[in-house]
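S.K.: Below is the sequence, then the predicted model.
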Amino acid sequence: MRYPAILGDETIEDAITKAQGIAESVPDGTSVQRLISAAMKHNIHVVFGLIEAGKQPGIFYDTLVLAGPQGYIGSYRKVHLTLSENFIFRPGDNWPVFDMALGRVGLLICYDKSSPEGCRELTLSGAELLVIGSAWAANPGHGDRENNSAVRRYDLFDRVRALENSRWLISSNFVGELGGSNFIGFSQIVDPLGGIVVSSGLDQIGVVTAEIDICAGLAGALVAYGGPRLIRDRRADTYKVLNGSLPVVVDG
């Protein structure tokens, strides 16, 4: 992911200038087309991130692109932006689910997984596999390595989002130092019961792979919960703040 975050002493103006220099259109951008061609050549599915240039000058989105053997499949624009990202990007406003031969896939970006509503929206829209692309850094001064508060959040969000939705989850994260921040790695595959199938571990550069049976995993979760609990047990009619019937009284 090409990610001009506001890091260290970088100013908002510098970050916007950087975004302008690397933003590309989707799916016609040079780098986008190159990766789409690679997916077709190698007969694989690829999810990759970039700064998307909007149709109007100066409009940018934090975007994931999904490509496969047949070419460009679709894209997702990050919905939940952090404080600094709001100075650079426009938020997305849609949660697309892509129906493919391997299963139905929903995409999220980094901070999106901090909110349960995104994964739940994708799940209720039919997603079987949730794929998250992240640039998630450690929180300096808040614990070492696996005990760092940001590392714990990253791992817990992955496992809980998979578990609470009974869905497979693939989480890919940037690793290494950039702009004074230490990005933690911890790319992993999580099963629908919240178990880690495979993980790159903390601060490790590399690729992790696993052969999974998407249908069998979903069926196992269905059995574990005694049936389709998200349809049977949810009480959307009682969630009055979520549906707008009552005002939100937190976060100012």
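M.R.: Received, thanks.
S.K.: C-alpha only now, for contacts and for neighbours.
M.R.: Will do.
S.K.: Residues contacting stretch 70-79, please?
M.R.: 26-27, 36-37, 39-40, 61-67, 91-96, 98, 107-109, 112 (C-alpha atoms under 8 Å, 6 or more residues apart in numbering).
S.K.: Among the residues you listed, name the buried ones.
M.R.: By neighbour count, with 16 or more other C-alpha atoms under 10 Å, the contacts of stretch 70-79 hold 26-27, 36-37, 39-40, 61-67, 91, 95-96, 98, 107-109, 112 as buried.
S.K.: Mind checking which of those residues land in helices?
M.R.: Applying DSSP state H to these, the entries found in helices are Ile36, Ser37, Ala39, Met40.
S.K.: need the strands for the chain, in chain order.
M.R.: For the chain, the strands defined by DSSP state E occupy 46-53, 60-68, 71-77, 97-100, 103-109, 129-134, 168-173, 175-178, 181-184, 188-190, 196-199.
S.K.: which helices and strands does the fifth one pack with?
M.R.: Under the contact definition 3 or more C-alpha pairs under 8 Å, 6 or more residues apart in numbering; DSSP states H and E, strand 103-109 sits against strand 60-68, strand 97-100, helix 116-124, strand 129-134.
S.K.: Can you tell me which of the ones you listed is nearest to Ile212?
M.R.: strand 129-134 (11.1 Å; C-alpha to C-alpha).
S.K.: list the helices and strands the closest one packs on?
M.R.: Counting by 3+ C-alpha pairs under 8 Å, 6+ apart, strand 129-134 packs on strand 46-53, strand 103-109, strand 168-173.
S.K.: and these as JSON lines, adding distance to Arg235?
M.R.: Below are the helices and strands packed on strand 129-134 laid out as JSON lines (distance: least, C-alpha to C-alpha, whole Å):
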{"stretch": "strand 46-53", "distance to Arg235": "34"}
{"stretch": "strand 103-109", "distance to Arg235": "23"}
{"stretch": "strand 168-173", "distance to Arg235": "23"}
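S.K.: here's the one I want to compare it with:
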Amino acid sequence: MIRIAAAAEAFDRDLEADFARIERIVAAARADGVHLLAFPEACLGGYLAHLDGGADQPPALRLDGPEIARLTAIAGDMVVCAGYCEDGGGDTRYNSVVCVGAGRVLGNHRKVHQPLRESASYDSGDSFTAFDTPIGRIGLLICYDKAFPEAARSLALDGAEIIVCVSAWPGSRTNAPDDLAEDRWTRRFDLFDRARALENQVVWVSANQSGRFGSLRFVCSAKVVDPGGDVLATTGVAPGVAVADVDVAGALAAARRSMAHLRDRRPDAYRALAPSMM
């Protein structure tokens, strides 16, 4: 049994303030016995400003740089996932999420699918790879990646037992209701989370930004979803931390006992997918 937590929290350009929030949340999670904690996309330096016509960009951080080392030190024996702008060398920047724990970087993912002109600020990643951690095999996604079933399926086929998807997912920008719970983009966010968990029969951990950044109003809705697509814990449309205790191996075995979606696949019948799988 492991305790899993996903945060809905606001982060901005003030990196020191971002680290202060992370330290506070990690400390509270550690006191609560959490083993895996997911923070949102772009939690180290905030999200993009160009969507509102702004020119400032989040700070570009190296995977082997002092900021990721600082995050690793804060995590200690906890497994922590956090989004950041990755310095890829030269003018290359990626929208990335790092997973740290046990005193080292355990995994890193560069966002592959880029909506809303993100390609003007970031280069695109080109792969989905699961990796081993002290609490099991994990795969990472970022926000819009989860709208593409092939992304999560690739991680599940690579043995991911837990998929962590970090987001800066906003509510509707047109005809937006006052209540985020009634927003169509909140419903889509939640639907993707439950569908990806169910179709791949994995534990799904979804973190998201909260509050506002420029004209964007984030939907929160951090959650933990079991392999049957049931939400075990959620923050709803408010900031906070969703926490759930999960017997990961037991939950996967129970979900896959009769109808095992990965086992029962028929790749030979999916001819239209063949070119993109090569």
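M.R.: Nice, I can see it. Everything quoted here is computed from the prediction, not taken from an experiment.
S.K.: ok so, going back, mean neighbour count, the helices and strands packed on strand 129-134 of the first structure: which tops it?
M.R.: Comparing these by mean neighbour count (mean count of other C-alpha atoms under 10 Å), strand 168-173 ranks first with a mean of 25.
S.K.: quick revisit: any idea which of the ones in helices among the buried ones among the contacts of stretch 70-79 of the first structure is the one closest to Val198 of the first structure?
M.R.: Ranked by distance to Val198 of the first structure (C-alpha to C-alpha), those are led by Ala39 at 23.1 Å.
S.K.: OK, contacts around the equivalent of that closest one over in the second structure?
M.R.: Under the alignment (TM-score structural alignment), Ala39 of the first structure pairs with Ala75 of the second structure. The contact partners of Ala75 of the second structure, by C-alpha under 8 Å, 6+ apart, come to Val26, Val100, Gly101.
S.K.: Which of the residues you listed remain contacts when I look at the first structure?
M.R.: Using both residues aligned by TM-score structural alignment, their matches' C-alpha atoms under 8 Å, the first structure keeps these contacts from these: Val100, Gly101.
S.K.: quick revisit: which one among the ones in helices among the buried ones among the contacts of stretch 70-79 of the first structure gets closest to His80 of the first structure?
M.R.: Distances from His80 of the first structure to these, taken as C-alpha to C-alpha, are shortest for Ile36 (26.0 Å).
S.K.: Assess the claim that the closest one and Ala67 are in contact.
M.R.: Yes. Using C-alpha atoms under 8 Å, Ile36 of the first structure makes contact with Ala67 at a distance of 5.6 Å.
S.K.: Overlap in contacts, these two.
M.R.: Common neighbours of Ile36 of the first structure and Ala67 (criterion: C-alpha under 8 Å, 6+ apart): Val46.
S.K.: Aligned to Ser210 of the second structure, what sits in the first structure?
M.R.: Ser210 of the second structure maps onto Val175 in the first structure, by TM-score structural alignment.
S.K.: just checking, Val163 of the first structure touches Leu218?
M.R.: No Val there; residue 163 of the first structure is Leu. No. Shown here, Leu163 of the first structure and Leu218 do not form a contact pair, counting by C-alpha under 8 Å, at 10.8 Å.
S.K.: what do these two both touch?
M.R.: Residues touching both Leu163 of the first structure and Leu218 by C-alpha under 8 Å, 6+ apart: Pro192.
S.K.: count of neighbours near Ala216 of the first structure?
M.R.: When neighbours are defined as other C-alpha atoms under 10 Å, Ala216 of the first structure has 11 of them.
S.K.: Please disregard the earlier target; I meant Met277 of the second structure.
M.R.: Count around Met277 of the second structure with other C-alpha under 10 Å applied: 8.
S.K.: and it, how far is that from His261 of the second structure?
M.R.: Met277 of the second structure sits 18 Å away from His261 of the second structure when distances are taken as C-alpha to C-alpha, to the nearest Å.
S.K.: One more: Cys85 of the second structure?
M.R.: In terms of C-alpha to C-alpha, Cys85 of the second structure sits 34 Å off from His261 of the second structure.
S.K.: what do you get for Asp91 of the second structure?
M.R.: To His261 of the second structure, Asp91 of the second structure is 42 Å away according to C-alpha to C-alpha.
S.K.: before we move on, what about Ala82 of the second structure?
M.R.: Taken as C-alpha to C-alpha, the span from Ala82 of the second structure to His261 of the second structure is 29 Å.
S.K.: mind listing what Met40 of the first structure touches?
M.R.: If you count contacts by C-alpha under 8 Å, 6+ apart, then Met40 of the first structure has Gly68, Pro69, Gln70, Gly71 around it.
S.K.: at 6 Å instead, please
M.R.: Residues counted as contacts of Met40 of the first structure (C-alpha atoms under 6 Å, 6 or more residues apart in numbering) are Gly68, Pro69, Gly71.
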